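> Sequence first, then the predicted structure, then my questions.
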Amino acid sequence: MFVRIVKMAFTEEKVDEFLENFEKARHEIRNVKGNRLLELYRDRQHNNVFFTYSYWESEDDLENYRKSELFKEVWGKTKPLFSQKAEAWSVDKLITMP
């Protein structure tokens, strides 16, 4: 299992549109084969900056999602709202401390 982190900065007037779109799609994304967790975070100092954390069983599962119609639809609505290019990282979780 690995974690995909995506940082997105939106134009200020597009933040509400992003949040509405995310709310509509989040359950579908979470139910994609191989997805184990989906979280959305907002930067505390920059209200227009968000991070998604998603946990995936395998890289193939993430790639299948990225090739899906759902991803094309979600990303197609999200990308035009950016104020700058999104950044993404795939990382392995090493330690969890409950």
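Thanks, I have the structure now.

> all contacts plus neighbour counts: C-alpha atoms, from now on.
Noted.

> Can you mark which positions in stretch 56-68 are buried?
Within stretch 56-68, the residues scored as buried using 16 or more other CA atoms under 10 Å are 56, 62, 65.

> Work out for me the element the residue nearest the centre of the chain sits within.
With distances taken as CA atoms, centre = their mean, the residue of the chain nearest its centroid is T52 (3.9 Å). Per DSSP states H and E, T52 falls inside strand 49-56.

> got a list of contacts for that strand?
Identification of contacts with strand 49-56 by CA atoms under 8 Å, 6 or more residues apart in numbering yields 1-10, 34-43, 62.

> List the contacts of the closest residue in space to the residue nearest to the centre of the chain that isn't next to it in sequence.
Distances taken as CA to CA, 6 or more residues apart in numbering place L40 nearest to T52, at 4.6 Å, with adjacent residues excluded. With contacts defined as CA under 8 Å, 6+ apart, the neighbours of L40 are 50-53.

> another structure for you, compare them:
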Amino acid sequence: MFVRIVKMSFHEEKIPDFLENFESVKNKIREANGNRFLELYQDKNNKCIFFTYSYWETEEDLENYRQSELFNTVWSFTKQLFNAKPEAWSVDKLMILN
């Protein structure tokens, strides 16, 4: 399992559009094959910056999602709202401290 982190920055007036769309698709994303976890975060100091954290069983699962009609629909809508180029990282979780 690995973690996918995506940083997105939006035009301030477009944030409600993004949040409304995310609300409508979050369960579908979460139900994608191989997805085990999905969260959305907003930066405390810059309300235009958001992060998604998702856990995936395999890189193939993430790639299958990225090639899906759902992703294409979500991303086509979302990328119109950006005020900066999004950034993404795939990382392995090395340690959990409870």
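Okay, I see it. For clarity, every value in this text was computed on a predicted model and none was experimentally measured.

> TM-score, when you put one on top of the other?
Between these two chains, after superposing, the TM-score reads 0.99 (TM-score structural alignment, normalised by the length of structure 1); 98 aligned residues with a CA RMSD of 0.4 Å.

> As a markdown table, the buried residues of stretch 56-68 of structure 1 with distance to L81 of structure 1 would be great.
Formatted as a markdown table, the buried residues of stretch 56-68 of structure 1 follow (distance: CA to CA, whole Å):
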| residue | distance to L81 of structure 1 |
| --- | --- |
| W56 | 26 |
| L62 | 23 |
| Y65 | 21 |
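
> Once aligned, what mean separation remains between the host helix or strand of V3 of structure 1 and structure 2?
Using DSSP H and E, V3 of structure 1 sits in strand 2-9. For strand 2-9 of structure 1, the mean distance from the matching residues in structure 2 following superposition reads 0.2 Å, by mean CA distance after the TM-score superposition for structure 1.

> isn't S90 of structure 1 right up against F2?
Yes - S90 of structure 1 lies in contact with F2 (CA atoms under 8 Å); the separation is 6.9 Å.

> and of the contacts of L40 of structure 1, the nearest to K79 of structure 1?
Closest approach to K79 of structure 1 among those (CA to CA): F50, at 13.0 Å.

> State the distance from the nearest residue to the closest one once chain neighbours are set aside to V49 of structure 1.
Leaving out its chain neighbours, the residue that sits closest to F50 of structure 1 by CA to CA, 6+ apart is R42, at 4.5 Å. Per CA to CA, to the nearest Å, R42 of structure 1 is found 6 Å from V49 of structure 1.

> neighbour-wise, which of the two wins?
More neighbours surround V49 than the other of R42 of structure 1 and V49, with 19 against 15 (other CA atoms under 10 Å).

> Could you measure from the closest residue to that one other than its chain neighbours over to L37 of structure 1?
Excluding its sequence neighbours, the residue lying closest to V49 of structure 1 (CA to CA, 6+ apart) is A9, at 4.3 Å. Between A9 of structure 1 and L37 of structure 1 the computed distance is 22 Å (CA to CA).

> Comparing the two, which shows the higher neighbour count?
Neighbours were counted for A9 of structure 1 and for L37 using other CA under 10 Å; A9 has more, 23 against 13.
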